[in-house]
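Student: no sequence for this one, just the structure:
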């Protein structure tokens, strides 16, 4: 008779390879934590554009919201980098998770009652805020969700990378990212199924409660799971001087390997920002928000996320760990931009042969699902492992700049393109296609360098400091 543990071990072995009892416990706790983190993010993210459309106006102001969020995230990353020097990693996670969780609970109430924080025309602040289009709450909500998506996943994955070896990571990262896709499916599924009945406020509150649960699981991981230290080969010598809050930026600019990780990590954000704007522009014409308060548009966004989650889950179960073990990390980070180039070229062909707006909307839908799905399950797990042969300052400080500032800057570049060309869809599609294909070529070149450098570091047992 098979025990539950035996069945679980066989299931884990089927999808992610053999794991010991301690390894299964370790990655099980981490997987649940990341499940909650990503589930809450996609639950709120699926509603972000619809709420922004209601409070501000998506087609006209979303590109500018991307740019404003860059400044917002830079401030958050600077604050985060300072706290890295002052607090333990797990303590930092507890603080940020509690802050974001409580804040999302508050946002859940405010998006239902936006006039509570409205500034009257006769007040002193009205002259300061009068230039802001729409409601200030819409801008704050947009930037806040972007900040959560930049800081919390990066902080969690930095903790994971700093507590295990490359070989251990290859075993468990597939499991962690599989549970992330389950969280994505649940979060977007809740929006797609219950947005009309529960409304934006209740769903925001559910996301906040999920985030508040994360510190308890990470506390369990820290308490009960043995920490596997990364071997600091060739790192002997005098103790390095204490670094400051800009150290991550200095490392990013002075270490070619780290700069390469910036390109591999963020290049797709430029392309995806353009594709998502094209998709949502088509969707708002097919599902006008003024007819139902943005519910249909919110459903479309949630279905995009739900489809993304299903694809990502299937690939995480059947592809991530297998491709890493069979072909190596270099293959993974090169095959992803190659796929993006093929999809972009295909959509351009559809447009040139006269595809309808409805067909183009669903073509962009498929492209956005593929780009993000394979980013989460192929590209992201691969470059996260590539942080392992690096110093603490690179894993935490430089990585926070890459994930926060770098990712947001890339989105702002894409938003600049959409902002300038948003009035002419044809020009945006043609220009965006050729610009994206050029970026893909550069991306493949850099990914080849990073993959070769990683293999060299592993072979020589060295780290980047």
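Tutor: Yep, it's here. Since the structure is predicted, the reported quantities are computational estimates derived from the model, not experimental observations. Residues are numbered from 1 along each chain as shown.
Student: use CA for all of it now, contacts and neighbours both
Tutor: Will do.
Student: Can you name every helix or strand that the longest helix belonging to the chain contacts?
Tutor: Counting by DSSP state H, the longest helix found in the chain is helix 166-224. Counting by 3 or more Cα pairs under 8 Å, 6 or more residues apart in numbering; DSSP states H and E, the packing neighbours recorded for helix 166-224 are helix 4-16, helix 21-55, helix 89-110, helix 295-315, helix 321-327, helix 380-385.
Student: Comparison target below:
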């Protein structure tokens, strides 16, 4: 066994001919996210130092409005570049822009801080979509099941590494120099992507490259039609909206607290503080994803999972109301972000499960793009009213009252979402909307499994067989009771025997 395969085999099932490619993809994931996580706190600290934290909602609003235009320009550029080197060239271009920003900040200009913030907002989307575009081109579905978990783990480590670079070196070389480090890491990514495509015959099309990044929402008419079609989708849209607004409030509190505590002009100190929060967010997110997310859904169900994020929002709001320490908004941000991209993300996927196939894809696009962007824009407008002198002029602590208000509404809708999910799931079983072969193991939450167990007692043989099919696809065939071998319907007895036989063989 080659040395590289021996090193990887305890962590991931990898074959001899895959070893070098897997190592390169892991390095790509790690370096891309390290570069982005070096940049992200810098974009915040430079903006705060130049324009003040109370003006951040303005740029959030602008980012939501122009991101579609920027993505259209990205698509135009990709279509005119050589296919095999398009990604490498764009990454070199991103690195060149970071080097350009470093040059601009030698003589600070207000517009440069705004432009850097907007660039940082789009860079994360591009880097993530480009990585998964490469991964899906290089690996087929069977390889993906074995390899994607490992190569995706590089992103989590990159979040920690990028934060550590900022924490350890910002005091020594300054915030501006971090732009050079981030740009250099993107140059390394460009080289790795070029090597990967030299090793494979895959030819990335412009459409494939752009598809992951250029997410299109739906029009007003289509949105209204979707909402009229499903009451469950209406509830999902409201839950996602409250989540986006709650996250915006917490981020604003963090930025305002950093500015108030460190001083608006203390760019390096703000950078280091935001990097510390980012580091703990990455660590907490990794731990929650690996050890807690599946257990929460498996043993506590979707109802509990829906409550985790709004309750954490309310709890952190109470802490900030009664404690002016800088650790309080930092803790709130860590809690919000680490839960949002682990437990809450998986819960979103489960909520879509019972929707009819003819609207599920459009519904996800509607919620993930249209609803999310509109909610963020609404959150930015709300924050302007709350924090600006011409509005309520709240400081970062008193913004917690807004969080508590959002929490109450969010919890109410989460309770309705759980009830709606169970009702919609039962109806989807009746309609046979779920395709067992397309289900993923991470949708096997407690509420879903309990509903399927109830279906095993149905007097209709077709429903019993369908429930067995779905349980088997969720790797829950051990829950198929042997008592069904005595069912009056021969088809049920035959299907039960096959399920029990497959379970015994494992």
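Tutor: Structure received. If you're wondering where the values come from, they're calculated on a predicted model, not measured in any experiment.
Student: TM-score for these two?
Tutor: TM-score of the superposed chains, computed with TM-score structural alignment, normalised by the length of the first structure, equals 0.70; 408 aligned residues with a Cα RMSD of 4.8 Å.
Student: Have a look at how far, on average, the longest helix of the first structure is from the second structure.
Tutor: Helix 166-224 of the first structure, aligned to the second structure and superposed, deviates on average by 2.2 Å (mean Cα distance after the TM-score superposition for the first structure).
Student: ok, back up a step: export the helices and strands packed on helix 166-224 of the first structure to JSON lines and tack on mean neighbour count and distance to residue 164 of the first structure?
Tutor: Shown next, in JSON lines, are those (neighbours: other Cα atoms under 10 Å; distance: least, Cα to Cα, whole Å):
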{"stretch": "helix 4-16", "mean neighbour count": "14", "distance to residue 164 of the first structure": "17"}
{"stretch": "helix 21-55", "mean neighbour count": "22", "distance to residue 164 of the first structure": "10"}
{"stretch": "helix 89-110", "mean neighbour count": "18", "distance to residue 164 of the first structure": "15"}
{"stretch": "helix 295-315", "mean neighbour count": "23", "distance to residue 164 of the first structure": "24"}
{"stretch": "helix 321-327", "mean neighbour count": "16", "distance to residue 164 of the first structure": "16"}
{"stretch": "helix 380-385", "mean neighbour count": "22", "distance to residue 164 of the first structure": "10"}
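Student: right, so of the ones you listed, which gets closest to residue 412 of the first structure?
Tutor: Closest to residue 412 of the first structure of these is helix 21-55 (Cα to Cα; 16.2 Å).
Student: got the buried residues for the helix or strand that the closest one is followed by?
Tutor: On the C-terminal side of helix 21-55 of the first structure, the closest following helix or strand by DSSP states H and E is helix 58-86. Within helix 58-86 of the first structure, the residues that count as buried by 16 or more other Cα atoms under 10 Å are 58-59, 61-70, 72-74, 76-78, 80-82, 84.
Student: which helices and strands sit right next to helix 58-86 of the first structure?
Tutor: Judged by 3+ Cα pairs under 8 Å, 6+ apart, helix 58-86 of the first structure is in contact with helix 21-55, helix 136-161, helix 407-421.
Student: Quick one: list the elements packing against the second one.
Tutor: Contacting helix 136-161 of the first structure under the criterion 3+ Cα pairs under 8 Å, 6+ apart are the following elements: helix 21-55, helix 58-86, helix 89-110, helix 380-385, helix 399-400.
Student: likewise the shortest one?
Tutor: Using 3+ Cα pairs under 8 Å, 6+ apart as the contact criterion, the elements in contact with helix 407-421 of the first structure are helix 58-86, helix 256-286, helix 425-460.
Student: post-alignment, it versus the second structure, mean distance?
Tutor: Following the fit onto the second structure, the mean deviation recorded for helix 407-421 of the first structure is 2.6 Å by mean Cα distance after the TM-score superposition for the first structure.
Student: May I see the buried residues of that helix?
Tutor: In helix 407-421 of the first structure, counting by 16+ other Cα under 10 Å, buried: 407-419, 421.
Student: ok so, going back, looking at the helices and strands packed on helix 58-86 of the first structure, which is nearest to residue 303 of the first structure?
Tutor: So among these, helix 21-55 is nearest, using Cα to Cα, at 8.7 Å.
Student: Next, count neighbours for residue 152 of the second structure.
Tutor: Using other Cα atoms under 10 Å, residue 152 of the second structure is surrounded by 18 other residues.
Student: Excluding covalently adjacent residues, which one is nearest to residue 40 of the second structure?
Tutor: Leaving aside its sequence neighbours, residue 40 of the second structure sits nearest to residue 120 (Cα to Cα, 6 or more residues apart in numbering; 6.3 Å).
Student: mind listing what the aligned partner of the one you found in the first structure touches?
Tutor: Aligning on TM-score structural alignment places residue 120 of the second structure opposite residue 145 in the first structure. Taking Cα atoms under 8 Å, 6 or more residues apart in numbering as the criterion, residue 145 of the first structure is in contact with 41, 44, 45, 48.
Student: okay but residue 276 of the first structure is in contact with residue 364, surely?
Tutor: Yes: using Cα atoms under 8 Å, residue 276 of the first structure is in contact with residue 364, at 7.2 Å.
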